[in-house]
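Undergrad: Have a look; sequence and predicted model below, questions after that.
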Amino acid sequence: MARRWTQRNDLGITTEVGVGLLLTLILLLLMPLLVPTRRGVDWNPGPQANDPRANPESSAAASPTPDQLTRDNEKAFKQTRDLYVAQCAGCHGANGDGRGPAATVLFPRPRDFRAGRFRLVTTSNGVPTIEDLVEVLRRGIPGSSMPPWPAIDKPRWKMLANFVVELRRQGIRETEQAQARELGEEPVEEETVELVHQLTTPGPLIDVPQLEPSGAESIDRGESLYLKQGCGGCHGKQGRGDGQEKMVNAEGLPNPPRDLTRGIFKGNFDPESIYRRILAGMPGSAMPSAKKLLPGQVADLVNFVLALSDQATRDATVLNRERILARKVTDWPENPADSFWERNPATRVRLMPLWWRDEFPTDVLVRAVHDGQSLALQVSWEDSRPDNSLVRTESFRDAVAVQFYQGDLEPFLGMGARNDVLDVWMWDGGRQHGAPSLEEVYPRIVVDWYPFSETAVTSPEYRRSGTRTSAQSKLTLAAKAAGNSIVPEANGPVAASLQSRSPGTLAFRPRPSQLVSTRGNWQGGRWRVVFHRPLVVGAGDGVSLVPGRSASIALAIWDGSRRDRNGKKLITIWQDLELEEN
């Protein structure tokens, strides 16, 4: 149905415009200038230089879009969709709205692909190229919970990138349909198609001139510009992210400015990438563009920003997949602080917080050995104090977990998938320390036998036999009475062997399957925890490990003093664990 020309009266009620002969003639004369477009978007139906319709040969050579995959290779499209659902939907949602099941424990929030506010772009119109999206998959986004995906090859990166663009297209279509319904109109298909094309077609690449090597004079000029242009209002005068401005992003969520001295850049930190980011800003974020600056001024700002951190600091912020080799030995000590462990090589693995914070241990050291029968892992990380209280409800405990998987492509990093069970080993500082009685933690505790008293009264009845918590019947402690493995026991196991199929499904294995042993030691501001378990276990007891073969592992750390618990934690990406052959 054709769109009817309408207007609104002062009360906001839509009325039809009467069409008289004179008005009709005027409209016919002015029609080329009055083609209606929704939301005032300029509409130029002619093909542009970057429009694939203007160069069919170039379009045919480009990466296939999901639409083409649907028409020409349905199997490839299904594989791409399945890959997205398996690896991406846990955070970004099945339809790309950024509301996956893991999104509630992530900050910054996962990107809403449908809204199209992609931060890292190299184009003048803020629409990412396929290569822009591929680069995010390759590198991840430091300073967020978006990890790199080294286990996925570049062809599948490109297919995922095209799928993300299709999610953006679908978001535009549905938004247009919703707006039309709100106005009581039928959607105009031609207009929707044109708008989708306009909002998903990358503009020309931002031109980066030949950048001169950084020098003291350029850095000084950049510092002056940094202060003059107001960069310090957000990033702070010294670049430490401590400016006075309180920033929010396009979604209205907090968008704290980056501490530039820590070397954490969401995108690449080569001079050309930073040049583009300063010039174009970061769409959807509080980072504005600086298009009024001259190229030389932008180059000076680039040199100043890079001078606030060194190359080693910047390199250390990027998560990499490491190889952890479990050496063949005859025996090992159970004591995590034994010098034996220091004599074995450690693999340094980068950590990232799921709920971002500036202060956290940046890495964890992993040492691994085996004797052909069992595997032992020593995991070590910095922690300024031990947190191991099990009784105080306002306190949280330090903990570490290792998840294992064996297969060609790991399932979703965030606790696995329905058809791919993860094997999880966990150590909890509170379980090792044991559970003291309430009376030890709260020595002033009282028993009040007067239910209507307005104040607590220390009763002599408290000293009678049977009033202390240790004397209570198991029937009053439901979890303990049911034999729940989460209840710590005086001489019970410290370790926990668990399994997970997706976020929210983590569960203890039955007691006969609790085959993991652990022991932790805190000393000198550092936790050292040793796990060990037989290499070969039953199908329901975990992942069996074979010398000469690799398994995938990832780690998680909880810092009780930072109130970490459940999904609020530090994690690594998947790593490769290889057992040295006999």
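TA: Done, it's in. Predicted model only: the values in this text are computed from it and were never measured.
Undergrad: okay, CA-based contacts and neighbour counts for the rest of this
TA: Fine.
Undergrad: Regarding the protein, what is its longest helix?
TA: helix 154-182 (DSSP state H).
Undergrad: Give me the spatial nearest neighbour of A102, chain neighbours excluded.
TA: Here the nearest residue to A102 in space, its sequence neighbours aside, is C91; by CA to CA, 6 or more residues apart in numbering that works out to 5.1 Å.
Undergrad: secondary structure class for the one you found?
TA: Under the three-state scheme (DSSP: H, G, I helix; E, B strand; the rest coil), the conformation of C91 reads as helix.
Undergrad: can you give me the helices for the stretch 401-550 of the chain?
TA: When assigned using DSSP state H, counting those that start in this stretch, the helices of the stretch 401-550 of the chain occupy the ranges 429-433, 438-441, 478-481.
Undergrad: what distance separates the first one from the middle of the whole chain?
TA: This means helix 429-433. On the basis of CA atoms, centre = their mean, to the nearest Å, the separation between the geometric centre of helix 429-433 and that of its chain is 29 Å.
Undergrad: Now do the longest helix of the chain: which elements does it pack against?
TA: In terms of contacts (3 or more CA pairs under 8 Å, 6 or more residues apart in numbering; DSSP states H and E), helix 154-182 is packed against helix 66-72, helix 74-87, helix 130-139, helix 189-200.
Undergrad: ok, the residue nearest to A102 to P101 distance?
TA: The spacing between C91 and P101, counted by CA to CA, to the nearest Å, is 6 Å.
Undergrad: Looking at those two, which one has more neighbours?
TA: Neighbour count, other CA atoms under 10 Å: between C91 and P101, C91 has more, with 27 against 17.
Undergrad: what separates the more buried one from L475, distance-wise?
TA: According to CA to CA, C91 and L475 sit 41 Å apart.
Undergrad: got another, please set it beside the one above:
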Amino acid sequence: MKKHTLAHSAACSATIFLVLMIGLGGCKRKQAPEELKAGVIPRELRPSETLAGSPELIAKGEEVYNQRCAPCHGVDGSGEGEAAYLLYPKPRDFVSARYRLVSTWERKPTDEDLYHVISRGIPGSAMPSWAHLDEKTRWALVHYVKSLAEKPFEVTTSERESGKGIIKVPSEPPYDEGAKARAEELFLQACASCHGPTGKGDGVKKQFDEKGYPTRPRDLTQGVFKGAPDAEEIYRRIIAGLPGSPMPMSDWAYGNDAWHLTHYVLSMSSEEQRERVEMKKYRILAERVDEIPEHPDAGVWQDAQDMNLHMMPLWWRDDRPEILNVKALHDGNELAIRLMWADESHDRTAIRIQDFRDAAAVQFALVDDPPFFGMGERGQFVNIWMWKSERQADLQPAFQDIDKVYPNIGIDSYPNLMRSALEQPTRNALTLESDPDFITGWGAGNIVSNPKRKSPSEDLSAQGFGTLRARPMTDQNVKAKGV
């Protein structure tokens, strides 16, 4: 996989262009309503009314929970769903009812707290926004999730300055030079040991939550907040802390000190950063063209409308691609999607367990109400187009993988050292001379083992975790190219 270099430094910054194409001949065409427009789909995070729990609402919540939430949080709510081992931070345990985002002196969430988390999601984790669900459905989830607690709880919903109830946020004082100096002093005394002196999360290196899972202090300079980055929300977060995590309650700061810290924390990131990490739902429209170009730099791509999607890793890390630029074109017969992201590394092998190759996948559901976003669900298939960088590199005659990483490994054939890599026999020369029946993967129809494979892409299907399958070679209808 080649890259367009944007800058030269110790770490080479680059942009990866990837185009995925598929024929539409077998697809049912739908005429998009003219009123549909590309862009962010409006959402409302706060409810218009509060719905009390009822047997009917809890039953509805259970149905939606099993479809949307159980794969991560577990059917029983223990936080040990099928996907939990893939995620960091770990899914919340609803049985113990130890919630991180709370606004009360008792350090328990109100129903509105839970509703807001469901609606907004949790940036910095795999918890998505469910704001596209209607209000009643979100309230149903609130009450069902609460019903999973081993010890049911209720909280006082009146605002108070101490004791019990919702933490009452006092009047906001001016943030002048004196307040800033006080905030810096407080931060160094109470926060820097974990978050670091400049808020980069580089204080304590090893931390664990109450379940013994490793955790890490938030890098406040990135603008990624578990809870909403509103001033009042951050104020309550400072006072109540994050129950179950190393972030303690700081009721000693109630009053002006917590306000000064709130302003100081917000000053470490920009409003643009904080807005960018909000998880939103986008509508991407494919523009019709006469002919889809082969190269991602072609002029027709430059004219196409694009969308910038903010990426959240399933396993949190700081060195991650943040923005994915997406464009789509079609000519009535083929659909092409261009993905572009910045990447400072050139990862085209995954030989060692610690290696991660460059790759990209696009998942489709052919129904109006899509199944679970993590590879679908049993009985409801999703179609996945996937490109992997080492598959593309493997098509190049001079590509080396195992022998490049481990140059002294025993191999089946030895190159003529008097000749260049391009003059050597092709990688699959001996395989092509063999009967496929005696080459296990090839004989079984594994498209990756097929030495005649021409594309680095795969056309896959799944109906839940552990069910991902490549479609037969005759049905492989996706082309991809990374540049």
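TA: Great, that's in hand. The structure presented is a predicted model; accordingly, all values stated were derived computationally and were not measured.
Undergrad: What would you report as the TM-score here?
TA: Structural agreement between the two chains, given as a TM-score (TM-score structural alignment, normalised by the length of the second structure), stands at 0.79; 409 aligned residues with a CA RMSD of 2.5 Å.
Undergrad: For Q207 of the second structure, list the residues it contacts.
TA: P214, T215, R216, P217, P246 (CA atoms under 8 Å, 6 or more residues apart in numbering).
Undergrad: neighbour-wise, which of those residues leads?
TA: Once you tally neighbours by other CA under 10 Å, P217 ends up highest among the contacts of Q207 of the second structure, having 22 neighbours.
Undergrad: Now do the same for it: its match in the first structure.
TA: In the superposition onto the first structure, P217 of the second structure corresponds to P257 when matched by TM-score structural alignment.
Undergrad: what do you get for D318 of the second structure?
TA: Counting by TM-score structural alignment, the partner of D318 of the second structure is D358.
Undergrad: Turn the helices of the stretch 401-550 of the first structure into TSV, columns for distance to F77 of the first structure.
TA: Listed next are the helices of the stretch 401-550 of the first structure as TSV, based on distance: least, CA to CA, whole Å:
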stretch	distance to F77 of the first structure
helix 429-433	47
helix 438-441	59
helix 478-481	48
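Undergrad: Out of these, which is closest to T129 of the first structure?
TA: Closest approach to T129 of the first structure among the helices of the stretch 401-550 of the first structure is made by helix 429-433 (47.2 Å; CA to CA).
Undergrad: Can you tell me how far the spatially most central residue of the second structure is from P123 of the second structure?
TA: The centroid of the second structure falls nearest to M312 when counting by CA atoms, centre = their mean (3.2 Å). Here the criterion is CA to CA. By it, M312 of the second structure lies 7 Å from P123 of the second structure.
Undergrad: Do a quick rundown of the strands in the stretch 301-450 of the first structure.
TA: When assigned using DSSP state E, counting those that start in this stretch, the strands of the stretch 301-450 of the first structure occupy the ranges 323-328, 347-350, 352-353, 363-370, 374-382, 399-405, 422-428.
Undergrad: how much does the third one stray from the second structure?
TA: Okay, so that is strand 352-353 of the first structure. With the two structures superposed, strand 352-353 of the first structure lies on average 0.5 Å from its match in the second structure, counting by mean CA distance after the TM-score superposition for the first structure.
Undergrad: Go through the strands of the stretch 301-450 of the first structure and name the closest to V164 of the first structure.
TA: Evaluated over these, closeness to V164 of the first structure peaks at strand 352-353, with 24.3 Å, by CA to CA.
Undergrad: Counterpart of L87 of the second structure over in the first structure?
TA: Residue pairing (TM-score structural alignment): L87 of the second structure is matched to L106 of the first structure.
Undergrad: My error: substitute H330 of the second structure in the last question.
TA: Using TM-score structural alignment, the equivalent of H330 of the second structure in the first structure is H370.
Undergrad: which residues touch its match?
TA: A326, R327, K328, V329, T330, D331, A376, L579.
Undergrad: again with W385 of the second structure
TA: Taking CA under 8 Å, 6+ apart as the criterion, W385 of the second structure is in contact with L20, A361, V362, Q363, S457, E458, D459, L460, V478.
Undergrad: switch to 7 Å and redo it
TA: Counting by CA atoms under 7 Å, 6 or more residues apart in numbering, W385 of the second structure touches A361, V362, Q363, E458, D459, L460, V478.
Undergrad: what about the corresponding residue of the second structure for V164 of the first structure, neighbour count?
TA: V164 of the first structure is assigned V145 in the second structure as its aligned equivalent, the criterion being TM-score structural alignment. Neighbour count for V145 of the second structure, taken as other CA under 10 Å: 22.
Undergrad: And A228 of the second structure? What does it align with in the first structure?
TA: In the first structure, the residue equivalent to A228 of the second structure is N268, according to TM-score structural alignment.
Undergrad: For that match, which three-state class applies?
TA: coil.
Undergrad: Pick the most buried one from the helices and strands packed on helix 154-182 of the first structure.
TA: Per-residue neighbour counts averaged over each of these give the maximum for helix 130-139, namely a mean of 19 (mean count of other CA atoms under 10 Å).
Undergrad: what angle sits between that helix and helix 154-182?
TA: 120 degrees (axes from the mean of the first three to the mean of the last three CA atoms, to 10 degrees).
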